[in-house]
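*Asks:* Dropping a prediction and its sequence here:
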Amino acid sequence: MRKIGSFFYTLYFLIGAVIYIVFYGAIVLFIGFLIGLFNKNLSRRFVVGQIETFGRMAFKLLGIKVYVYGEKPEIGENYLVVANHQSALDIPLIIGYVAPVAFIAKKELGKVPGINWFLKYLGSVLIERGNIRKTAMALKEVVKKLNDGVHFILFPEGTRSPDGSILPFKNRSLEISYKYKVKILPVSIWGAHEVLPKKSLIIRRKPIYIKIHELVDPNQFDSEEELREYVRNVIIEGVKFLEGRNLNEKSNS
């Protein structure tokens, strides 16, 4: 009986996501277009604000409680959001509760109606995997956009963790930050792997916890490896903190 309930719960989410992304998204972009006829900066702020709202509403409509600890920095300079990766839900989670970030995504996503519109507005960069020359050009575009004030998200583990544990960070995964001296905003996530596990399409109604840490300055480190290990340890400590909060919630329920 529980599996049947989870199935319909997931179906409700997928239908709602399609309606929002394709239909409501088209309305948002049309309004953004009209605003852009008079003020392009205002138009972009409107559309990005709507995307951020969708990130939060996705969890509220699912009845999933999101507990947020820490605050995003109130500064003008730019930063990379670096988080552990537990679920496909990490993306709307980051967009809604941390910052409307851009992505370094596969080129194929640029062909998906609805998704490609929002990728464009967020300033995402699409990479053609296997093409070294075009990948190098894409990374140069990432650096340019970072300098222009666009936030990007990185998942240095390179894949989703099946049980929530922090996987090793890929070698040179924070090279952009270290080489171009872009500050890092570490983010710890716990519980998303229980809501939508890896290799599963069934959504479960469980709480998600997120901790936003202090900015990390790459100028304080002698190598990318040292920076990478420090950021990983910050995220690990954050996950331990969130696990403790999760256990407290269970014991009090």
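*Replies:* Cool, got the structure.
*Asks:* From here on, just use CA atoms for contacts and neighbour counts.
*Replies:* Noted.
*Asks:* ok, Tyr67 - how many residues close by?
*Replies:* 15 (other C-alpha atoms under 10 Å).
*Asks:* pretty sure it is in a strand, no?
*Replies:* Yes - applying DSSP: H, G, I helix; E, B strand; the rest coil, one finds Tyr67 inside a strand.
*Asks:* Which secondary structure elements does whichever strand or helix holds Val143 sit against?
*Replies:* When secondary structure is defined by DSSP states H and E, Val143 falls within helix 132-147. Using 3 or more C-alpha pairs under 8 Å, 6 or more residues apart in numbering; DSSP states H and E as the contact test, the elements touching helix 132-147 are strand 125-127.
*Asks:* Which residue ranges of the protein form helices?
*Replies:* 2-18, 25-36, 40-62, 90-97, 115-122, 132-147, 175-180, 192-195, 224-252 (DSSP state H).
*Asks:* Tell me the gap between the last one and the middle of its chain.
*Replies:* Using C-alpha atoms, centre = their mean, to the nearest Å, the distance from the centre of helix 224-252 to the centre of the chain it belongs to is 17 Å.
*Asks:* thinking Arg204 is in contact with Leu196, fair?
*Replies:* Yes - if you go by C-alpha atoms under 8 Å, Arg204 and Leu196 touch, sitting 6.5 Å apart.
*Asks:* Pull out the buried residues from stretch 96-110.
*Replies:* Gly96, Tyr97, Val98, Ala99, Pro100, Val101, Ala102, Phe103, Ile104, Gly110 (16 or more other C-alpha atoms under 10 Å).
*Asks:* can you tell me which of those are in strands?
*Replies:* Using DSSP state E, Ile104 are the members of the buried residues of stretch 96-110 that sit in strands.
*Asks:* and which of the buried residues of stretch 96-110 is nearest Lys65?
*Replies:* Lys65 has its nearest neighbour among those in Tyr97, at 12.1 Å by C-alpha to C-alpha.
*Asks:* and Val98, how far is that from Asn252?
*Replies:* 27 Å (C-alpha to C-alpha, to the nearest Å).
*Asks:* also this one, for the comparison:
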Amino acid sequence: MIRQLLQTAFAGTAAVGLTGVFSTVVSVLSLRDAKDADGALTLWARSVLASAGVRHEAVGVEHIPADGHVVFVQNHQSHYDALVNFAHIHKHTRYVAKAELFKIPVFGAAMKLAGNIPVERTGGAGDRARLSDAVKALRERVSVLFFAEGTRSEDGRLRPFKKGAAMLAIQAGVPVVPMAVSGTRLILPKGGRAVRWGQRVALVVGEPIPTQGLTIQDRDALTRRLEDAVAQLYAEACKRSGDVP
């Protein structure tokens, strides 16, 4: 018990301290060019994961196209998901994230300066305008990652996917890369207070799904295809992490 308390205290203190330092670094680097912050984000992610003793691996990263931009679509289990992604995806990528995260002092400013996209998740005019901006950004300068379930899964079971990722990819005319992560929900369960030190985490990346020739009328079919692809990848990720819901 004492050991677990000490590990949790260390992981929590390190995460807060590292995030504070790197938020400032990312903000400064992003003032010139958002791409300049990519290396700092990778180092931040790997450092926070190490502070919690997380053992992480990624397979299938060779499927990520070296050229051009893509929409990444992934399941969502934990705040640690983004850390695992930054640690292993070496492609200029930013997130579609809930607007509340952008209100966190220092961290929120860094997210905005780095080029992440806030959404209220209400489906209102503001969200539609931001997604329209995201289409332009996706075509011109950055790949975008969606947590397609819209919220974290507490029990590890996949939830129905939202249509936003499919719509964005079709409108921008870029491929969609499905991914799945497993094990992160056990590091610090939603509502939990103790970090599970040494948790195994796996990220599995699938082959790109093209969107050329698709129209908005195809968004439902593409969304179902993405659900199926992520489900298959998730099954492999669960085996690798040892977390089988």
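*Replies:* Structure received. Predicted, not measured: the structure shown is a model, and the values here were computed from it.
*Asks:* Give me the TM-score for this pair.
*Replies:* For this chain pair, the superposition-based TM-score is 0.84 by TM-score structural alignment, normalised by the length of the second structure; 238 aligned residues with a C-alpha RMSD of 2.6 Å.
*Asks:* Where is the longest strand in the first structure?
*Replies:* The first structure, longest strand under DSSP E: strand 183-190.
*Asks:* in the second structure, what residues pair with that strand?
*Replies:* The aligned range for strand 183-190 of the first structure in the second structure is 175-182, by TM-score structural alignment.
*Asks:* how far out from the middle of the chain is that stretch?
*Replies:* Centroid separation for stretch 175-182 of the second structure versus its chain: 10 Å, with C-alpha atoms, centre = their mean.
*Asks:* do the same with stretch 140-157 of the second structure
*Replies:* Worked out by C-alpha atoms, centre = their mean, stretch 140-157 of the second structure lies 6 Å from the chain centre.
*Asks:* contacting residues for the residue nearest the centre of the second structure?
*Replies:* In the second structure, the residue lying closest to the centroid (C-alpha atoms, centre = their mean) is Ala82, at 4.0 Å. Ala82 of the second structure makes contact with no residue, according to C-alpha atoms under 8 Å, 6 or more residues apart in numbering.
*Asks:* can we see that at 10 Å?
*Replies:* By C-alpha atoms under 10 Å, 6 or more residues apart in numbering, the contact list for Ala82 of the second structure reads Ala45, His76, Arg94, Tyr95, Leu145, Phe147, Val181, Thr184.
*Asks:* what do we get in the first structure for it?
*Replies:* In the first structure, Ala82 of the second structure lands on Ile91 (TM-score structural alignment).
*Asks:* Average offset of stretch 39-51 of the second structure relative to the first structure?
*Replies:* Following the fit onto the first structure, the mean deviation recorded for stretch 39-51 of the second structure is 1.5 Å by mean C-alpha distance after the TM-score superposition for the first structure.
*Asks:* so that stretch matches what in the first structure?
*Replies:* With TM-score structural alignment as the criterion, stretch 39-51 of the second structure aligns to 49-61.
*Asks:* before we move on, the earlier item: name the residues contacting each of Arg204 and Leu196 of the first structure.
*Replies:* In terms of C-alpha under 10 Å, 6+ apart, Arg204 of the first structure and Leu196 are both contacted by the residues Thr10.
*Asks:* what about the residue nearest to the centre of the second structure, distance to Thr184 of the second structure?
*Replies:* Ala82 of the second structure is 10 Å from Thr184 of the second structure, by C-alpha to C-alpha.
*Asks:* Need the overlap of contacts for these two.
*Replies:* His76.
*Asks:* buried residues in stretch 39-56 of the second structure?
*Replies:* Using 16+ other C-alpha under 10 Å as the test for burial, stretch 39-56 of the second structure gives 40-54, 56.
*Asks:* Could you find the closest non-adjacent residue to Leu215 of the first structure?
*Replies:* Leu185 (4.8 Å; C-alpha to C-alpha, 6 or more residues apart in numbering).
*Asks:* Repeat that for Tyr9 of the first structure.
*Replies:* Per C-alpha to C-alpha, 6+ apart, closest to Tyr9 of the first structure is Ile203, 7.0 Å.
*Asks:* again with Lys112 of the second structure
*Replies:* Per C-alpha to C-alpha, 6+ apart, closest to Lys112 of the second structure is Phe102, 6.8 Å.
*Asks:* Which position in the first structure pairs with the one you found?
*Replies:* Counting by TM-score structural alignment, Phe102 of the second structure lines up with Gly110 in the first structure.
*Asks:* The residue nearest to Tyr9 of the first structure: neighbour count?
*Replies:* With other C-alpha under 10 Å as criterion, Ile203 of the first structure counts 21.
*Asks:* got the contact list for it?
*Replies:* 6-11, 13, 62, 89, 192-197.
*Asks:* Repeat the analysis, applying 7 Å as the threshold.
*Replies:* Contact analysis of Ile203 of the first structure by C-alpha atoms under 7 Å, 6 or more residues apart in numbering lists Ser6, Tyr9, Thr10, Val195, Leu196.
*Asks:* In the second structure, what residue corresponds to it?
*Replies:* So, by TM-score structural alignment, Ile203 of the first structure is matched to Val195.
*Asks:* Report how many residues lie close to Asp127 of the second structure.
*Replies:* Neighbours around Asp127 of the second structure, by other C-alpha under 10 Å: 16.
*Asks:* What lines up with it in the first structure?
*Replies:* Here Asp127 of the second structure is matched to Thr135 in the first structure, going by TM-score structural alignment.
*Asks:* Roughly how far does Ile21 of the first structure sit from Ile115 of the first structure?
*Replies:* For Ile21 of the first structure, the distance to Ile115 of the first structure (C-alpha to C-alpha) stands at 7 Å.
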